[in-house]
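# sequence unknown, structure follows:
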């Protein structure tokens, strides 16, 4: 009996330890470092700000040399975009892809690259859409040939326009037929290479698009109880419902084993409907708390959420007005509101 109790105690301790490790290494919130502004601080100061705030992941929308130089040796995990403007060139030849990896990855060998997003929110109607899949293949080959295939996962960043409009509740999630054509091979590629799909996930846009059926508290993580019942699953937070809708769509498209990384999420503080500093603070703070709990979503409770908040700074060269106000910080590096990443 004593041995059985000791054995049970050891198992409990071990499971607690594993859960603690899982929470600290799996669930994590990064921040997107956008640069569409003419008043931002130098990249080296921005990287210092990431370190001061304890932000351990960054998304960078193009291989900016100053930012990559400053990231060297910091251990900040980087999600780096290969901009959509480069898709046709990289898809055209393996040599072009090899050169891109040489110039933007291998050259910065002390940067902790984690993901490459080949294109951002590519639409089926884009002139370069047919270059998406071959560009991903060529970049993956270049990464493997550089000896980095185990370290760096090659993916693309998509968004909720890819989801069919009849996708409610989350278990009914499916891809829009045109996006199915665009992303079908991509999903197989991700599955075969154990790489996640990157998804830009914005409850803000869902709320302002249909405020009658998408309540503000549901979008802001402040609903007092479940809002959506989906079979045995309950959804108190729209963020979780959106994620699980995409998981359902992936399953139907042959990507049962494909994980999702939330490559952008956030809330604007000014410039449009339902924008305020208070709403932005509420959403972003509660998103960090939700991710750090390590509980996953109702459909995927075992999968720690990885998410990148958009964005580090307000960006004054973006349009329309609300696009200028997503920053956690003003360009002078003052915090817009207090937020902890720990």
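Right, received. Where do you want to start? Everything quoted here is computed from the prediction, not taken from an experiment.
# contacts and neighbour counts: CA atoms only from here.
Will do.
# Now the longest helix along the chain: buried residues?
Looking across the chain with DSSP state H, the single longest helix is helix 2-25. Buried residues in helix 2-25, defined by neighbour count with 16 or more other Cα atoms under 10 Å: residue 23.
# now do stretch 56-76
Neighbour-count burial for stretch 56-76 flags 56-63, 67-71, 76 (criterion: 16+ other Cα under 10 Å).
# Check stretch 123-132 too.
Neighbour-count burial for stretch 123-132 [16+ other Cα under 10 Å]: 123-124, 128-132.
# residues making contact with it?
Residues from elsewhere that reach stretch 123-132 (Cα atoms under 8 Å, 6 or more residues apart in numbering): 84, 87-88, 91, 118-119, 122, 178-179, 182.
# 6 Å instead, please
Under the criterion Cα atoms under 6 Å, 6 or more residues apart in numbering, residues 87-88, 91 lie in contact with stretch 123-132.
# CSV for those residues, including neighbour count and secondary structure?
Output for the contacts of stretch 123-132, formatted as CSV (neighbours: other Cα atoms under 10 Å; DSSP: H, G, I helix; E, B strand; the rest coil):
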residue, neighbour count, secondary structure
87, 22, helix
88, 18, helix
91, 22, helix
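# First-to-last residue distance for stretch 99-119?
Using Cα to Cα, to the nearest Å, one end of stretch 99-119 lies 17 Å from the other.
# again but with stretch 30-38, I slipped
This stretch, stretch 30-38, spans 23 Å end to end (Cα to Cα).
# Report the buried residues of that stretch.
Applying 16+ other Cα under 10 Å to stretch 30-38 flags 30-35 as buried.
# Reformat the buried residues of stretch 123-132 as CSV; add secondary structure.
Listed next are the buried residues of stretch 123-132 as CSV, based on DSSP: H, G, I helix; E, B strand; the rest coil:
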residue, secondary structure
123, coil
124, coil
128, coil
129, helix
130, helix
131, helix
132, helix
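# tell me which of these is nearest to residue 14?
residue 132 (44.1 Å; Cα to Cα).
# and the gap between that closest one and residue 82?
11 Å.
# cool, residue 142 as well?
13 Å.
# Of these two, which one has the most company?
When residue 142 and residue 82 are compared for neighbours, residue 82 comes out ahead with 25 against 22, by other Cα atoms under 10 Å.
# for comparison:
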């Protein structure tokens, strides 16, 4: 009796461990991978090959690169890091007005690096209706998509653009999210294009900016994921952090624009460690750590749906303005970590 009981216990323990392992495997394959943006607006940054090594050492499996960089692309080619590559705003007119220029851009910056794991091309970043190049956004996206398909990469690489929270006229409560009419005009054809090509919209989301612009109403703990209880009740949806509220406001705006089925990839989010109100190493560590822990939970509007997210940024960038823009890095330019953060 005693012996058989011991065998049963072993079987139960073995089965439990197998089940646990299976669940972990499921979570690992279905969870969101958090990437990090690799900005280069500083003169004191390490060589690209060392930066890519640092990504690998820290198990950072996704990268956003704000424009083609030969050294970075060559170094990425011997890794499996998934890449989001930008067509910079200053290139929009060139690729929009000539399919040949778009084809050449893809040939020089994508096709040439066949071993790089390209995932997305972001055609433009935070293009505003008032920008002189705004008229070129949609045709640039069309031509880059045509070039990607022509290069035989249409099934591998999604073409999108990165917009930002300033596009919303209404964001509170999240269910009332709505685009400004001028952004609706700019993004309307873009949203239809994304739907037709089954590509996500890229959105830069910064609770830090919302907090410092209105600290009296947008409290620090709500922005930092540290609020002890529900802060915003929106009908049957309840919000304990601002990140979720901002993301769901964007989903609501897409619904009102007729494309509620679109996915959103958060192409930038982070917190500065110096240079501005409530900018500190402690707050940056709190925000980024809790964001990494949070992304697999989804939002109240889309619970359990992992949120693909890119932290901004790998390094401090001394050439940026104003002061707080210089201090978003997870690392100092000498590759020293500001604080410990896990990407597992």
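Done, it's in. Because the structure is predicted, anything quoted here is derived from the model rather than measured.
# What segments of the stretch 51-200 of the first structure are helices?
According to DSSP state H, counting those that start in this stretch, the stretch 51-200 of the first structure carries its helices in the segments 65-71, 87-92, 94-104, 132-145, 177-192.
# Of those, which stretch is the most buried?
For the helices of the stretch 51-200 of the first structure, ranked by mean neighbour count under the definition mean count of other Cα atoms under 10 Å, the leader is helix 132-145 at a mean of 21.
# mean offset of that helix relative to the second structure (after superposition)
Once fitted to the second structure, helix 132-145 of the first structure is off its aligned match by 0.5 Å on average (mean Cα distance after the TM-score superposition for the first structure).
# Where does that helix end up in the second structure?
With TM-score structural alignment applied, helix 132-145 of the first structure matches the range 137-150 in the second structure.
# How about residues contacting stretch 260-270 of the first structure?
Contact with stretch 260-270 of the first structure is made by 196-202, 275-277, 280, 306-310, 322, 325-326, as judged by Cα under 6 Å, 6+ apart.
# Check stretch 171-191 of the first structure too.
So stretch 171-191 of the first structure is contacted by 162-164, 167, 245, 248-249, 255, 258 (Cα under 6 Å, 6+ apart).
# what's the matching range in the second structure for it?
With TM-score structural alignment as the criterion, stretch 171-191 of the first structure aligns to 175-195.
# what's the answer for stretch 259-268 of the first structure, then?
Taking TM-score structural alignment, stretch 259-268 of the first structure hits residues 263-272 over in the second structure.
# Next, the distance between the ends of the matching stretch.
Distance between the two ends of stretch 263-272 of the second structure: 27 Å, counting by Cα to Cα.
# picking that back up, out of the helices of the stretch 51-200 of the first structure, nearest to residue 285 of the first structure?
helix 65-71 (25.3 Å).
# packing partners for that closest one?
Helices and strands touching helix 65-71 of the first structure, by 3 or more Cα pairs under 6 Å, 6 or more residues apart in numbering; DSSP states H and E, are helix 43-52.
# Now do the helix it packs on: which range of the second structure does it align onto?
Mapped onto the second structure using TM-score structural alignment, helix 43-52 of the first structure spans residues 48-57.
# Just give me the mean distance for the matching stretch relative to the first structure.
Here stretch 48-57 of the second structure, set against the first structure after superposition, deviates by a mean of 0.1 Å using mean Cα distance after the TM-score superposition for the first structure.
# For that stretch, buried residues please.
Buried, per 16+ other Cα under 10 Å, within stretch 48-57 of the second structure: 48, 51-52, 55.
# With distance to residue 20 of the second structure added, can I get those in JSON lines?
Output for the buried residues of stretch 48-57 of the second structure, formatted as JSON lines (distance: Cα to Cα, whole Å):
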{"residue": "48", "distance to residue 20 of the second structure": "39"}
{"residue": "51", "distance to residue 20 of the second structure": "35"}
{"residue": "52", "distance to residue 20 of the second structure": "33"}
{"residue": "55", "distance to residue 20 of the second structure": "29"}
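# Out of these, which is nearest to residue 226 of the second structure?
Closest to residue 226 of the second structure out of the buried residues of stretch 48-57 of the second structure is residue 55 (27.8 Å), distances taken as Cα to Cα.
# which one is that closest one nearest to, not counting chain neighbours?
Sequence neighbours aside, residue 61 is the residue nearest to residue 55 of the second structure in space, at 7.3 Å (criterion: Cα to Cα, 6 or more residues apart in numbering).
# Tell me if I'm right that residue 78 of the first structure and residue 113 touch.
Yes: applying Cα atoms under 6 Å as the test, residue 78 of the first structure and residue 113 come out as touching, 4.7 Å apart.
# ok, back up a step: quick one: which of the contacts of stretch 123-132 of the first structure is nearest residue 290 of the first structure?
In terms of Cα to Cα, no member of the contacts of stretch 123-132 of the first structure lies closer to residue 290 of the first structure than residue 87, at 34.9 Å.
# In contact with that closest one, which residues are there?
The contact partners of residue 87 of the first structure, taken as Cα under 6 Å, 6+ apart, are 131, 135.
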